[in-house]
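Build me a model from this:
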Amino acid sequence: MEAPAGMAEENYEFWDDATLTYYERRADGTVTAQPYSEAEVTQQQDELALDSLHAEAAFALDYLDERIDLSLEFLALPEPTGEQTAAQVKVLSDLSAYSAGTFKRLIKVLSVMLSNGLILMRRARPGIYGQPARAARQGQERSPVCGGWHARKR
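I've put the predicted structure just below:
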C-alpha cells in the first residue's frame, strides 16, 4: 500500500481524520492501513468539538474586548452627552446579555465534559508521544538505533 499524501517519509504513523484511517510504516518500509477503532472515532469527534469551542471562545473574547473598550472610552469622557449615555446603555446591555449567554454555554459545556468523564485538556493521541497504540497491541517497540518499529524481544 502507498503512504497517504500527508505522511512524510520519516513518519512511522499517520492519523487521517478525513478518512478515519490509521496508517503505519513498518520497519521494512511497507505501509499498512486500518480504520479508526470506535474509541479513536469518538476521540476524533471530541477533538473536533473542542476545536469548535476554541473558535467560538476566540470570537467571544474579541467581541467582549470590543465592548469593554467602548465602556472604558465612555468612562474617560469628562461630560458625556445624553446621546453618548444612551449609546453606553446599549453597550452595557449587550455586554451583559452576551456575558450571561457565554456563562450559560460554559456551564453546559462543563457539565457535559464532567458527566462524560472528559478532562479539560486535549489528550495527545496514542503515538504522538511514545509508542503508538497499534504498535503496542502488536507487540512492537521503537528501535533506539533507526527509530523504526520492531517486534519486541522476549
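
CA atoms for contacts and neighbours, from now on please.
OK.

mind checking the longest helix of this structure?
Using DSSP state H, we find that the single longest helix of the chain is helix 38-75.

can you pull the buried residues of that one?
Counting neighbours by 16 or more other Cα atoms under 10 Å, one finds that the buried residues in helix 38-75 are 40, 43, 44, 64, 67, 70, 71, 74.

With stretch 73-93 instead?
For stretch 73-93, the buried set under the neighbour-count rule, 16+ other Cα under 10 Å, comprises 74, 88, 91, 92.

Also this sequence, please, to line up against the first:
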Amino acid sequence: MNENENEGMEPVEPPPGMGPEDIEYWDDATRTYYERQGDGTVISRPYNENENRKLDEQLNLAELEDRLVGMSVILGDDYRENDIFLAVSGRTDGEYHAQVDALTRQINRVVVMVSALARVDLGELSDIGIGIE
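All right, here's what the predicted structure looks like:
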C-alpha cells in the first residue's frame, strides 16, 4: 500500500490469523486486507474490485473442479446403467421411452461437463453459471 491509500484508515486489532511478524494478511472469509505499519499498528481495508475479482475466480475454479469430479463419477454410473439396459432383451415401449429420457439427461451432463472443462481451460472463471441435473 502507498501512503495515499492509508489516509483516513484507523488502526485495528490484528485478525486471529495474522502473526506478530506478518506484514500483510489477506482474510478471504471477510474479504479484508490487513497491513502492519512500521510502528507496529495494523490497518485494514476491504478488498478492492480487482482483489474481489481474483478471489471470485479462484473460488469459481475450485467449484468447477469439484463439479467436474462429481460429474465424472456420475458419467461412469451412466455408462454402467446403459450397458445393463442394452444387455436385457424384450423391453417395453415405456422402458425404451424411459431410457431415452435417461440418455437425454446423460448427454446434457456431458455437455455441461465439456462446457466446464472449456471454461477452466480458457480461464473464463468470472461466473460458474452451469447446472447439474
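
Check which helices and strands the longest helix of the first structure sits against.
Contact partners of helix 38-75 of the first structure among helices and strands, from 3 or more Cα pairs under 8 Å, 6 or more residues apart in numbering; DSSP states H and E: helix 82-115.

quick one, the helix it packs on and helix 38-75 angle?
Orientation check (axes from the mean of the first three to the mean of the last three Cα atoms, to 10 degrees): helix 82-115 of the first structure against helix 38-75 gives 160 degrees.

Does anything pack onto helix 82-115 of the first structure? Which helices or strands?
helix 38-75.

next one: the helix it packs on to chain centre, how far?
11 Å (Cα atoms, centre = their mean, to the nearest Å).

what does stretch 89-98 of the first structure give?
30 Å.

What lies in contact with that stretch?
Stretch 89-98 of the first structure has contacts (Cα atoms under 8 Å, 6 or more residues apart in numbering) with 64, 67, 68, 70, 71.

Let's see that with 10 Å instead.
Here stretch 89-98 of the first structure makes contact (Cα atoms under 10 Å, 6 or more residues apart in numbering) with 60, 63-68, 70-71, 83-88, 99-104.

do the same with stretch 102-117 of the first structure
Residues outside stretch 102-117 of the first structure that contact it (Cα under 10 Å, 6+ apart) are 46, 53, 56-57, 60, 96-101, 118-120.

and the residue of the first structure most remote from its centre, helix, strand or coil?
Summary for the first structure: using Cα atoms, centre = their mean, the residue whose C-alpha lies farthest from the chain's mean C-alpha position is residue 79, with a distance of 46.8 Å. Using DSSP: H, G, I helix; E, B strand; the rest coil, the three-state assignment for residue 79 of the first structure comes out as coil.

List the residues that contact it.
Residues residue 85 are the ones in contact with residue 79 of the first structure under the rule Cα under 10 Å, 6+ apart.

cool, and residue 92 of the second structure?
Counting by Cα under 10 Å, 6+ apart, residue 92 of the second structure makes contact with residue 98.

Please repeat the previous calculation with a cut-off of 8 Å.
Residue 92 of the second structure is in contact with no residue at all, counting by Cα under 8 Å, 6+ apart.

Could you measure from it over to residue 99 of the second structure?
Residue 92 of the second structure sits 11 Å away from residue 99 of the second structure, going by Cα to Cα, to the nearest Å.

and what of residue 116 of the second structure?
Shown here: residue 116 of the second structure relative to residue 99 of the second structure, a distance of 25 Å by Cα to Cα.

now the counterpart of residue 100 of the first structure in the second structure: how far from residue 90 of the second structure?
With TM-score structural alignment defining the correspondence, residue 100 of the first structure maps onto residue 111 in the second structure. Taken as Cα to Cα, the spacing of residue 111 of the second structure relative to residue 90 of the second structure amounts to 31 Å.

can you check residue 110 of the second structure too?
Residue 110 of the second structure sits 29 Å away from residue 90 of the second structure when distances are taken as Cα to Cα.

what about residue 44 of the second structure, how many neighbours?
By other Cα atoms under 10 Å, 21 other residues sit near residue 44 of the second structure.

Now it: which helix or strand?
For residue 44 of the second structure, the host element (DSSP states H and E) is strand 42-46.
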